[in-house]
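J.: can't give you the sequence, but here's the structure:
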């Protein structure tokens, strides 16, 4: 067997593998004998089928399988021994001029294209500077969070007269240009949320209404020509909603109001568990701590996004783009040329970040421990549960859920990559100069987030 490598340039190479009959004969003979022991062929007892009979019947398919296995083993061993860092997977080159008899005596030549990872250096120091935002919880943000919680645990009432923030359960009927109800026109009974009405004059006309009151309602103007919202309200197709010009008659069937929950012990127990919070002051302190934790995460995510962009801009190297595009097409049969061109830039960015991250990990002997992976899995599961209930689940339950979650190989790989990425960010934070910038939540929310 002979293996050779020809470098086309620093990022592309061709590997040729020549296989002679003596390289594969022993493997094929063994595979035929193993098949003979297991074969169930009419006229022969199990395990007593002559290998020669198996060779006549299945020899060529066994030969093809063993050549493929030998190729795979040989190529992988060569890449490891030569310490070649390849991107994607080797792509076989098809040579229609070569034909084989598959008669157990052929010599074979196989050629593979490979894309090579680029060589590059890293030069990060305290001279690299980024902003690290320290977000403060202002009174408005705290009040909004408390109000949302009180509404989430509030109760529905039916006041006599509508007010801002109420929901009108109403019958809507399409009007003709002369203002009369359009016979066989669009009609539907639906909930109209006043907080979603964009036009202030129309919103004002819906405030102060009682059951059975009737008003004219310009649905397009009310929702600023939002075809999706109009279609949902009237139960019509979005295309029809976009072209709709008619006004509607709105008849109030009921006024619904979500009253905020009282700041009492029952409310505190629902949010934090029985007896955990007993006063309004303790409640506000807990909510402030929760918001501060969320804002630390928001600030850290922004720092990570800016660090990602900064690092990619600073570390310049090329990729074997044409090879990678062919590889993506070869491994994704349904990928169109348009989709490939549209998505390749993001793919290349993520690949560059992976290569940079791997080098940071290797150069600095950074370890990703199993506990790192488990802790991230637990954090993600805890976040999911908190979307439905503010009460945390027990540590024991989190451990059980995390173990189950990580038994899925795809989940485990994804969380491992996340753990590695976080380690890379933590390393960069320790090297970069991070200028702390105090900022209010409102100011922070107006910053570009990409």
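T.: Here it is on my side, so go on. Not measured: the values here are computed from a predicted model.

J.: going forward, measure contacts and count neighbours with C-alpha atoms only.
T.: Fine.

J.: all strands of the stretch 351-450 of the chain, in order?
T.: 433-440 (DSSP state E, counting those that start in this stretch).

J.: right, I mislabeled it, should have said the chain
T.: 2-7, 12-19, 86-92, 108-116, 129-136, 155-157, 167-174, 187-193, 214-217, 248-259, 433-440 (DSSP state E).

J.: Pick the most deeply packed of the ones you listed.
T.: Comparing these by mean neighbour count (mean count of other CA atoms under 10 Å), strand 167-174 ranks first with a mean of 23.

J.: and it, what other elements does it pack with?
T.: If you count contacts as 3 or more CA pairs under 8 Å, 6 or more residues apart in numbering; DSSP states H and E, strand 167-174 packs onto strand 187-193, strand 248-259.

J.: what angle do that strand and strand 187-193 make?
T.: 150 degrees (axes from the mean of the first three to the mean of the last three CA atoms, to 10 degrees).

J.: Return the distance of strand 167-174 from the chain's centre.
T.: With CA atoms, centre = their mean, to the nearest Å as the basis, strand 167-174 stands 39 Å off its chain's centre.

J.: what's the answer for stretch 342-353, then?
T.: With CA atoms, centre = their mean, you get 15 Å for stretch 342-353.

J.: cool, stretch 441-448 as well?
T.: The answer for stretch 441-448 is 24 Å, by CA atoms, centre = their mean.

J.: Show me which positions of it end up buried.
T.: Within stretch 441-448, the residues that count as buried by 16 or more other CA atoms under 10 Å are 441, 444.

J.: contacting residues around that stretch?
T.: 135-138, 141, 295 (CA atoms under 8 Å, 6 or more residues apart in numbering).

J.: and what of stretch 376-384?
T.: In contact with stretch 376-384 (CA under 8 Å, 6+ apart) are residues 392-393, 398-399, 401-402, 405-406, 415, 419.

J.: this is the other structure I want to compare:
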């Protein structure tokens, strides 16, 4: 097809494409459309397939023009967007070209039409000045290992009921009924809760009454009056005095197993001794620490790059991301998107308000992704087969597997593609950290680092 094209850049990474198709292609397509009508048209007084062109044009003139227009536009756009040289000007998959008005059609003249659509944003990331990435200072030592082992003990603990004569103690698992009382001792509507379970000392209860229920026995009821500090983290409680009625319904004690070879074998048959478990646990923690620190550094770097290299997102890209998050939320609730919207509305939450609340985080994530994609392309980052082999070895070492097991996991072409993409990004970050300053961040424990999520 003989055609010419012109691109005009618009705001928010949109383009206006104007296409001119040669009149000879218009006439050829018109003849093909007319021939197809002739073959299939059934008009009284004429045999099927023998209707004169003039008769067809009289009866179906507008339809012939409309079909010709449609075929010419579809064919020309397909030809343009299938050109490998046009990758930067291809529409996003969720941004179909839109035509504001139909073009004028006249045989013997070139066809000129325009469409607008969104394209992948192009960002020239050059501003690295003043960027300092902070790396939290965390170690995996004996204390951190002991904390993880304690967690294993708790997950493998047996839980038994206390006798009726035994009172609540720290670390007990209690079930309580509670309600908030007004000044007259009446239950405040909506504050009653039954069967609430928590571990004493964890503070994981709305009124933070861990200390106040110590010593209470099963089926005992107690009225608690508690005044909260003005700077309490819970703004609903800060500076207030609450009167709460609490009834203990069950008290259970957690019996922790001994830290020995038997526990290690219960955790996994691959461990023969407690030392085996400790060694593997430390390796896992060090791997998790390395990944978490890299994640924090990368997020910090990207946040600063987004701030220093401003650009606008295509509307369709942001909307597609928000729609995707809405669908994911529906899946989590095991329902449809329409049912989720009705469910949220019944609880006083409008879908549009929720999407608006998600926008800032969605925009930041998309802009970070776009910056990475543009830098990968601009710097022509690639990985060699030898580097992929090294990646297999690294994954095997960190995961306690053999290289053969890792390779089997990545046999699927899509999985291997993800691995290659990850390797490219890791290579890019290595380059970027040579161009920005990395300084020591705050000291924190292993547990604190992961609580930051």
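T.: Right, received. Where do you want to start? Not measured: the values here are computed from a predicted model.

J.: Pick out whichever of the contacts of stretch 441-448 of the first structure sits closest to residue 28 of the first structure.
T.: Comparing these against residue 28 of the first structure with CA to CA places residue 295 closest, at 63.7 Å.

J.: Grab the nearest non-local neighbour of residue 18 of the first structure.
T.: Leaving aside its chain neighbours, residue 18 of the first structure sits nearest to residue 109 (4.4 Å; criterion: CA to CA, 6 or more residues apart in numbering).

J.: for residue 264 of the second structure, what are its contacts?
T.: 271-274, 276-277.

J.: Take those residues and map them onto the first structure. Which survive?
T.: On the basis of both residues aligned by TM-score structural alignment, their matches' CA atoms under 8 Å, what survives of the contacts of residue 264 of the second structure in the first structure is 271-272, 277.

J.: circling back to that earlier point, name the nearest of the contacts of stretch 441-448 of the first structure relative to residue 15 of the first structure.
T.: residue 295 (52.1 Å).

J.: Give me the nearest residue to the closest one, chain neighbours excluded.
T.: Closest residue to residue 295 of the first structure apart from its sequence neighbours, by CA to CA, 6+ apart: residue 135 at 6.1 Å.

J.: if I read this right, the one you found contacts residue 439, doesn't it?
T.: Yes: counting by CA atoms under 8 Å, residue 135 of the first structure does reach residue 439; the two are 5.0 Å apart.

J.: Format the contacts of stretch 376-384 of the first structure as JSON lines; extra columns: distance to residue 2 of the first structure.
T.: Converted to JSON lines, the contacts of stretch 376-384 of the first structure look like this (distance: CA to CA, whole Å):
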{"residue": "392", "distance to residue 2 of the first structure": "62"}
{"residue": "393", "distance to residue 2 of the first structure": "60"}
{"residue": "398", "distance to residue 2 of the first structure": "54"}
{"residue": "399", "distance to residue 2 of the first structure": "52"}
{"residue": "401", "distance to residue 2 of the first structure": "51"}
{"residue": "402", "distance to residue 2 of the first structure": "48"}
{"residue": "405", "distance to residue 2 of the first structure": "45"}
{"residue": "406", "distance to residue 2 of the first structure": "42"}
{"residue": "415", "distance to residue 2 of the first structure": "41"}
{"residue": "419", "distance to residue 2 of the first structure": "41"}
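
J.: Go through those and name the one nearest residue 309 of the first structure.
T.: Distances from residue 309 of the first structure to the contacts of stretch 376-384 of the first structure, taken by CA to CA, are shortest for residue 419, at 19.2 Å.

J.: how near is the closest residue to the closest one other than its chain neighbours to residue 418 of the first structure?
T.: Closest residue to residue 419 of the first structure apart from its sequence neighbours, by CA to CA, 6+ apart: residue 373 at 5.9 Å. According to CA to CA, to the nearest Å, residue 373 of the first structure and residue 418 of the first structure sit 8 Å apart.

J.: how many neighbours does residue 398 of the first structure have?
T.: By other CA atoms under 10 Å, the residues close to residue 398 of the first structure number 20.

J.: got it, and residue 26 of the second structure?
T.: By the measure other CA under 10 Å, the count of residues near residue 26 of the second structure is 23.

J.: Could you report the separation of it from residue 294 of the second structure?
T.: 57 Å.

J.: next one: residue 89 of the second structure
T.: Taken as CA to CA, the span from residue 89 of the second structure to residue 294 of the second structure is 34 Å.

J.: Between the two, which is the more surrounded one?
T.: Using other CA under 10 Å as the criterion, residue 89 of the second structure and residue 294 rank with residue 89 on top: 20 against 15.

J.: I'd guessed the more buried one sits against residue 119; true?
T.: Yes: contact criterion CA under 8 Å: residue 89 of the second structure and residue 119 qualify, at 6.2 Å.

J.: where do the contact lists of those two overlap?
T.: Contacts common to residue 89 of the second structure and residue 119, judged by CA under 8 Å, 6+ apart, are residue 15.

J.: what lines up against residue 71 of the first structure once you look at the second structure?
T.: Mapped onto the second structure by TM-score structural alignment, residue 71 of the first structure lines up with residue 76.

J.: Tell me the spacing between that match and residue 20 of the second structure.
T.: Distance from residue 76 of the second structure to residue 20 of the second structure, by CA to CA: 9 Å.

J.: what does residue 36 of the second structure give?
T.: For residue 36 of the second structure, the distance to residue 20 of the second structure - CA to CA - is 25 Å.

J.: show me what contacts the residue nearest to residue 18 of the first structure?
T.: 16-19 are the contacts of residue 109 of the first structure under CA under 8 Å, 6+ apart.

J.: Output the longest helix belonging to the second structure.
T.: helix 274-308 (DSSP state H).

J.: Pull out the buried positions in it.
T.: For helix 274-308 of the second structure, by 16+ other CA under 10 Å, it's 277-278, 282-283, 285-286, 289, 292-293, 296-298, 300-302, 304-306, 308.

J.: is it possible to export the strands of the first structure to JSON lines including distance to residue 359 of the first structure?
T.: Putting the strands of the first structure into JSON lines (distance: least, CA to CA, whole Å) gives the following:
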{"stretch": "strand 2-7", "distance to residue 359 of the first structure": "23"}
{"stretch": "strand 12-19", "distance to residue 359 of the first structure": "20"}
{"stretch": "strand 86-92", "distance to residue 359 of the first structure": "14"}
{"stretch": "strand 108-116", "distance to residue 359 of the first structure": "15"}
{"stretch": "strand 129-136", "distance to residue 359 of the first structure": "21"}
{"stretch": "strand 155-157", "distance to residue 359 of the first structure": "56"}
{"stretch": "strand 167-174", "distance to residue 359 of the first structure": "57"}
{"stretch": "strand 187-193", "distance to residue 359 of the first structure": "54"}
{"stretch": "strand 214-217", "distance to residue 359 of the first structure": "63"}
{"stretch": "strand 248-259", "distance to residue 359 of the first structure": "55"}
{"stretch": "strand 433-440", "distance to residue 359 of the first structure": "21"}
